[in-house]
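**Student:** sequence first, then the predicted structure:
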Amino acid sequence: MHEEALDLAFVDAVAEAQGPHLTTSGTIVDIDIHFVGGGGHWEQRWEVADIGFIVNFRRSGTLLRTKVVLLQSKRLYPREAEFTEYKGVVRPGGFGSLMQPSLPATLGPRTFRFDESCHYKALQVGDRQWQSISQYENSYGLPVHYMLYHPHSMPTEASIPVVVPLGAPSGPAKVGVRVLPAGCLRNLTSDFARNRAPSYRDLQNEYGEVGIRLPQFVVDRVLSCFEGYVVDDGDENEGLRRVFNLRSAPIAAAVRIDINIPE
């Protein structure tokens, strides 16, 4: 699966919770998704963020604070896969290219393995996107976080073609989607050669994990006010305007979470 397909799966999962929800405390949580997708990307095909979180905190309808989190998605590649993100969802030749046989179908049955030695092959130290994200943070003071896609658990393997019915993983993900600040990732790879793609092992902390799981990040870090950018100037913020407001802005979707606390 390409990164864009994983982003669409993420958007689809969040979309299941759209609309206002009344909690036992009387707080109303309203989730909405604005899907942009397609279009041109900032600095050609490289983008600063793929998913944006906008969190509004209100009391009895009065806005108290707005926070923004920018997520740049990257996937862990299996040991057997080459770097192919240049195709993605936008394919040369338009619909005509969809008539061609898929690459997996032309290669026959294959098995893909994931373990700690696998690399984030589209995440390369010092490349153009790497520099764009660093320059964006330095210019506007807005932090960017990497949203790293992994299998449910590791080590694991999967074979194609997939045999149905599918045996879905049970229980909470042991690895799954992880979030790591871009600044932290740069520190972990500061002595890496240019264009080297870090592995899962390269980014592990003392607990053998990479970053923190996405639900934990949103609840314990963003909503608890340890992560994210507090917006004081709204539409006047040039960094946010470049990401969210331009039609060719470098973002696929924005998730708005509106939290209205009762008096």
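**Tutor:** Looks like it came in fine.
**Student:** can we go C-alpha only for contacts and neighbour counts from here?
**Tutor:** Fine.
**Student:** and Gly96, how many neighbours?
**Tutor:** Gly96 has 9 neighbours, counted by other CA atoms under 10 Å.
**Student:** cool, and Leu70?
**Tutor:** 25.
**Student:** what's the answer for Tyr207, then?
**Tutor:** Look at Tyr207: counted by other CA under 10 Å, it has 6 neighbours.
**Student:** next one: it from Arg201, what distance?
**Tutor:** 11 Å (CA to CA, to the nearest Å).
**Student:** what does Gly93 give?
**Tutor:** Counting by CA to CA - Gly93 and Arg201 are separated by 38 Å.
**Student:** wouldn't Ile257 be in contact with Gly52 here?
**Tutor:** No: Ile257 is beyond contact range of Gly52, at 10.8 Å (criterion: CA atoms under 8 Å).
**Student:** between Gly93 and Arg201, which one's more packed in?
**Tutor:** Legend: neighbour count by other CA under 10 Å for Gly93 and Arg201, higher for Arg201 (15 against 8).
**Student:** one more to weigh against that first structure:
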Amino acid sequence: MTTWPDIAEDAIDWFRAVFAEANRKVTERLVNVPNIRETALDDGLVEAVIPFSPPRLLSSGAIVEMNVHNIGGLRRLGRWETADIAVLVFVYRAGTLLAQKIGLLQSKRLYPLNNDVEDDDPVGFAYGMNAFLRRDPKSPLGKAHRQFEFSVDCTYGALTAGSDQVEVIRRLNDEFGDAVYYLFYNPPMIPTTVRYPVASYQSVNHPPLGCRVYSMADVDGVLEALDEGAAPTLAALEAAGPASNWRLETWAADLLLRCKVGQQFGEDRQEIVGRLIERRSGPIAAAIAVSIALPEG
């Protein structure tokens, strides 16, 4: 395997700042719309990095650029995915590709205690925007007075012990090495309570909790202690140990860019990466590709 090149520190700092902003924006979206569907949080993360995508010259002489592709969540209605977001890194010097790697994120959101979360709706998806014209004759304001409480006892409701998705992720990591990680969307802090109707918009800055990334091994250890079909709580994950539980920006910049997580790939591993990325029907909803041109010399 190719030796991973040293990345300029200001490129790592830039990448950390990009994903810190994505963390902030996604967390802000969740705390303002606490019953938002999970796929809308994925979309929010991808949207947050787009303003940083044009080529940028850094003080070290390195140039960074991102390409973002988002198929979107609802195209997979009725299916599940191996991962929701792929982050690819390509490192160049003097116009030559030196190394490339990939890290995959399977996202799950924390459910409030009342488990009131918008789900993907097959009927609504079939109707599309026509559903807005076929209104329920009863006023939706009857559901306006609701309370969403988040505590350490809340679960990641779409992640369940013994599920087919968990097993497929396990098999992929066995085949490819540790490439898939779990991304957990959380409110900015615990406990948090949001009441409908809302009185004001909540701004978030550097959330103490927010988006967290765990290794598959840590999550598997929690799932194996649960009955089949049960979902892990925030408390159970936090008790799993400090081996992972990284902030999103730490995983992206300090670990992925420094080649401490994810997997390098070359021609010998193109087939498996192609299975995940190249086909439009592949098992990933969005990809963020960062190119880093290192300064010469």
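**Tutor:** Received, thanks. Quick caveat, the model's predicted, so the values are computed rather than measured.
**Student:** just the TM-score for the two chains, thanks.
**Tutor:** The TM-score (TM-score structural alignment, normalised by the length of the first structure) is 0.88; 259 aligned residues with a CA RMSD of 2.7 Å.
**Student:** so the longest strand along the first structure corresponds to what in the second structure?
**Tutor:** Selection of the longest strand in the first structure by residue count, based on DSSP state E, yields strand 62-75. Aligned by TM-score structural alignment, strand 62-75 of the first structure falls on residues 96-109 of the second structure.
**Student:** show me how far that stretch is from its chain's centre.
**Tutor:** 11 Å (CA atoms, centre = their mean, to the nearest Å).
**Student:** ok, stretch 108-126 of the second structure next?
**Tutor:** Counting by CA atoms, centre = their mean, stretch 108-126 of the second structure comes out at 17 Å from the chain centroid.
**Student:** list the buried residues of it.
**Tutor:** Judged by neighbour count using 16 or more other CA atoms under 10 Å, the buried positions of stretch 108-126 of the second structure are Lys108, Arg109, Leu110, Tyr111, Pro112, Val117, Asp120.
**Student:** which residues sit against that stretch?
**Tutor:** In this structure, residues lying in contact with stretch 108-126 of the second structure by CA atoms under 8 Å, 6 or more residues apart in numbering are 34-38, 74, 77-78, 131, 148-151, 153-159, 182-187, 234.
**Student:** report the buried members of the residues you listed.
**Tutor:** Buried positions within those, assessed by neighbour count (16+ other CA under 10 Å), are 34-38, 148-151, 154-159, 182-187, 234.
**Student:** any idea how far the alignment partner in the second structure of Tyr229 of the first structure is from Val213 of the second structure?
**Tutor:** Using TM-score structural alignment as the criterion, Tyr229 of the first structure maps onto Gln263 of the second structure. Gln263 of the second structure sits 16 Å away from Val213 of the second structure, going by CA to CA.
**Student:** now swap in Pro54 of the second structure and tell me
**Tutor:** When distance is defined by CA to CA, Pro54 of the second structure is 26 Å away from Val213 of the second structure.
**Student:** quick one: which of those two has more around it?
**Tutor:** In this comparison of Pro54 of the second structure against Val213, neighbours counted by other CA under 10 Å, the higher total goes to Val213 at 22 against 11.
**Student:** aligned partner of that one in the first structure?
**Tutor:** Under the alignment (TM-score structural alignment), Val213 of the second structure maps onto Val179 of the first structure.
**Student:** so that match: helix, strand or coil?
**Tutor:** At Val179 of the first structure, secondary structure determined by DSSP: H, G, I helix; E, B strand; the rest coil is strand.
**Student:** correct me, but Gln72 of the first structure touches Tyr149?
**Tutor:** No: between Gln72 of the first structure and Tyr149 no contact is recorded; they are 10.7 Å apart, counting by CA under 8 Å.
**Student:** where exactly do the strands run in the stretch 151-297 of the second structure?
**Tutor:** Counting by DSSP state E, counting those that start in this stretch, residue ranges of the strands within the stretch 151-297 of the second structure are 180-185, 192-196, 212-215, 246-247, 263-264, 286-294.
**Student:** okay, angle between the last one and strand 96-109 too, please.
**Tutor:** In other words, strand 286-294 of the second structure. 150 degrees (axes from the mean of the first three to the mean of the last three CA atoms, to 10 degrees).
**Student:** one more: the first one?
**Tutor:** Here strand 180-185 of the second structure points in a direction 50 degrees away from that of strand 96-109 (the same axes, to 10 degrees).
**Student:** ok, the aligned residue in the first structure for Ser281 of the second structure - contacts?
**Tutor:** With TM-score structural alignment as the criterion, the equivalent of Ser281 of the second structure in the first structure is Ser248. Under the criterion of CA under 8 Å, 6+ apart, the contact list for Ser248 of the first structure reads Gly39, Gly40, His41, Trp42.
**Student:** name the helix or strand for the third one, please.
**Tutor:** Think His41 of the first structure. Element membership for His41 of the first structure (DSSP states H and E) is empty, with no helix or strand holding it.
**Student:** burial measure for it, as a count.
**Tutor:** For His41 of the first structure, the number of neighbouring residues by other CA under 10 Å comes to 17.
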